[in-house]
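Student: only geometry, no sequence info:
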């Protein structure tokens, strides 16, 4: 007589050791990890991916193989900016985590394709039309951040959230005030910063058009001051040397100076999108370039000379800077306001 397995034996329900209840709980909590607008966007992306799988004869997109994901991303990269393709990968990753499945986007096949897409893309591809984050937007974002020092008895999760908020504030304010490219912002090291009585100088050793030094002044309001925000971040985590913007682990630990690497572009993009969502700014319209574009736009709106702006952000040719402020000029010079509507 063959004995049947005991009913409800967890091992009999899943080869990966998860029971159906485990997966249900994971799915329920994963459902609440995103802002409703982001979740809606991710569901739309998932629908496109599922349709692609169906076209390719894949019986089910869930779980997806790394190969079909790589093919989908490579296909999307033919017509879309690298940052949009990266968002597709995030959505596919999220869908699998939501269902309690292993994340196939971490597979070497997918990571290699994503890296190739980023490396072959135009550095400014798709960014010029992204929303310029202006001063009021930056301030709105910062007001949503949990910047207040948490009580000493809180756990590492809350402590890590606070440290990331300090880092996010510094990223936004330094990126905006400096008008830096994303690659320049995440590459800033402590040795590149020199404080002075007016604020600080940031040396950019590997800029697109050659090394440059960018001055950033103290702000009138300490809550929105790029210099104070940077100091608050580095002092909170004890940074003395090495990359300024580095990882914050879930344990609230930050890599020490001799073992730290700068955050990558994907982390910067994700931080900006999450913070924008919290401030009710459509994250689908913003990205790292929104800080640089915002600097140029706001400075021009406030009357700054176009050549001063060009030198500050490191444009080689004036016409490039002019291209950034076309929207500003268009709103000032259009004749629709003379139509009596």
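Tutor: Cool, the structure landed. On a predicted model such as this, the values are computed, not experimentally measured, just so you know. Residues are numbered from 1 along each chain as shown.
Student: okay, CA-based contacts and neighbour counts for the rest of this
Tutor: Fine.
Student: Now do the residue nearest to residue 157 when sequence neighbours are not counted against residue 221, distance only.
Tutor: Closest residue in space to residue 157, ignoring its immediate chain neighbours: residue 250 at 6.0 Å, by C-alpha to C-alpha, 6 or more residues apart in numbering. From residue 250 across to residue 221, the span is 31 Å (C-alpha to C-alpha, to the nearest Å).
Student: Give me the more crowded residue out of these two.
Tutor: Taking neighbours as other C-alpha atoms under 10 Å, residue 250 and residue 221 compare with residue 250 leading, 13 against 9.
Student: sec struct for the more buried one, please.
Tutor: coil (DSSP: H, G, I helix; E, B strand; the rest coil).
Student: Show me what counts as buried in stretch 224-241.
Tutor: 224, 225, 226, 227, 228, 229, 230, 232, 233, 234, 237, 239 (16 or more other C-alpha atoms under 10 Å).
Student: Please apply the same query to stretch 267-286.
Tutor: 268-279, 281, 283-284, 286.
Student: end to end, how far does it reach?
Tutor: OK, stretch 267-286 end separation, C-alpha to C-alpha: 14 Å.
Student: circling back to that earlier point, looking at the buried residues of stretch 224-241, which are in helices?
Tutor: 226, 227, 228, 229, 230, 232, 233, 234, 237 (DSSP state H).
Student: The structure to be compared is supplied as follows:
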């Protein structure tokens, strides 16, 4: 790989590169399209998948195909008027409500943390290091993820050497790369120490019991309690989060990797955070993105009827 190719590759996030590659493969291999494509073939591709994929998925496929043509020196057929009109028609005839993650509310965070703390105390009493590692890791992951409004990929990319934490004061976390960091300058996140459910104490207890001095903060633990040197895969965090919540007897199947982020946004809104302050803290660049995460019912404050806690399957 030449230096030019290396820098060009670095300009695109790994997840974006993989999704674009899959989209081009779907058009060319699975559908049987030819590249370079014409506007007519792109339009037919959209029509044949109009009732199969969401408009957001079709737009992502168009972005991938457009990028392929431009990178190969061809005109971009996805910008043709015919393609735009077809996509507009699909959006009209196949409206779909955007799916949103269920927010993990603060009371559920508290329930889970209490469960993990009980597990840690029992593990210490039984001198069970694997169980203690799991309890401390899961508590730190949940509290850092919630109070910072982190996405799964951000939690997976945290490095010990990029974090400064002081008990009773706060924690500073540096991410060299982030989805909202378009300039690639890195982002510094700060969170104060809290009187309860403190992410700072949870982080310090985790790295102490795990003996971590550098490398990934959150790592895989196998069934025997062996701690991996590699970071958790961001794609595995949904499953991990659900297993964590199952241990606390919470309706785990409702939650996704964005539930922590939406849960914090819901809490912050209910506690009077202005939208601008919330956007700055979490890292949203525009209000439209932020509003998708905020539960509108919270704006009614104490007058709103609290939603009942969902029951686990088979319980009444």
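Tutor: Sure, I can see it. What you are looking at is a predicted structure, and each value in this text was computed from that prediction instead of being measured.
Student: on that earlier part again, which residue in structure 2 lines up with the residue nearest to residue 157 of structure 1?
Tutor: Superposed on structure 2 with TM-score structural alignment, residue 250 of structure 1 falls opposite residue 223.
Student: residue boundaries of the strands in the stretch 201-316 of structure 2?
Tutor: Here the stretch 201-316 of structure 2 has its strands, by DSSP state E, counting those that start in this stretch, at 219-221, 227-231.
Student: Tell me the helices and strands packed up against the first one.
Tutor: So the one you mean is strand 219-221 of structure 2. Here strand 219-221 of structure 2 touches strand 227-231, going by 3 or more C-alpha pairs under 8 Å, 6 or more residues apart in numbering; DSSP states H and E.
Student: quick check: angle from the strand it packs on to helix 199-210?
Tutor: Angle, strand 227-231 of structure 2 to helix 199-210, by axes from the mean of the first three to the mean of the last three C-alpha atoms, to 10 degrees: 130 degrees.
Student: what's strand 227-231 of structure 2 in contact with?
Tutor: Under the contact criterion C-alpha atoms under 8 Å, 6 or more residues apart in numbering, strand 227-231 of structure 2 has outside partners 156, 157, 215, 216, 217, 218, 219, 220, 221, 222.
Student: hang on, the earlier thing: pick the most deeply packed of the strands of the stretch 201-316 of structure 2.
Tutor: Of these, the one with the most neighbours on average (mean count of other C-alpha atoms under 10 Å) is strand 219-221, at a mean of 17.
Student: how big's the offset between that one and structure 1?
Tutor: Following superposition, strand 219-221 of structure 2 is found to deviate from structure 1 by 1.5 Å on average (mean C-alpha distance after the TM-score superposition for structure 1).
Student: what distance separates that strand from the centre of its chain?
Tutor: If you compare the mean C-alpha spot of strand 219-221 of structure 2 with that of the full chain, they lie 18 Å apart, counting by C-alpha atoms, centre = their mean, to the nearest Å.
Student: hmm, who's touching that strand?
Tutor: Identification of contacts with strand 219-221 of structure 2 by C-alpha under 8 Å, 6+ apart yields 134, 227, 228, 229, 230, 231, 232.
Student: just those now: which is nearest residue 187 of structure 2?
Tutor: Nearest to residue 187 of structure 2 among the contacts of strand 219-221 of structure 2: residue 231, at 19.5 Å, using C-alpha to C-alpha.
Student: quick one: what's aligned to that closest one in structure 1?
Tutor: So residue 231 of structure 2 corresponds to residue 262, using TM-score structural alignment.
Student: How about that match: what's its closest non-neighbour residue?
Tutor: Leaving aside its sequence neighbours, residue 262 of structure 1 sits nearest to residue 246 (C-alpha to C-alpha, 6+ apart; 4.7 Å).
Student: mind listing what residue 186 of structure 2 touches?
Tutor: Here residue 186 of structure 2 is in contact with 174, 175, 176, 177, 178 (C-alpha under 8 Å, 6+ apart).
Student: got these as TSV, with secondary structure and distance to residue 25 of structure 2 columns?
Tutor: Listed next are those as TSV, based on DSSP: H, G, I helix; E, B strand; the rest coil; distance: C-alpha to C-alpha, whole Å:
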residue	secondary structure	distance to residue 25 of structure 2
174	strand	35
175	strand	32
176	coil	31
177	coil	27
178	coil	27
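Student: Now the buried members of those residues.
Tutor: 174, 175, 177, 178.
Student: Give me the neighbour count for residue 147 of structure 1.
Tutor: With other C-alpha under 10 Å as criterion, residue 147 of structure 1 counts 18.
Student: again but with residue 81 of structure 2, I slipped
Tutor: By other C-alpha under 10 Å, neighbour count at residue 81 of structure 2 equals 11.
Student: Which position in structure 1 pairs with it?
Tutor: In structure 1, no position corresponding to residue 81 of structure 2 is assigned, as judged by TM-score structural alignment.
Student: Against residue 62 of structure 2, how distant is residue 81 of structure 2?
Tutor: 13 Å.
Student: cool, and residue 288 of structure 2?
Tutor: 22 Å.
Student: Mind putting the strands of the stretch 201-316 of structure 2 into CSV with distance to residue 263 of structure 2?
Tutor: CSV is the format used below for the strands of the stretch 201-316 of structure 2 (distance: least, C-alpha to C-alpha, whole Å):
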stretch, distance to residue 263 of structure 2
strand 219-221, 23
strand 227-231, 24
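Student: so which of those strands comes closest to residue 54 of structure 2?
Tutor: strand 227-231 (31.9 Å).
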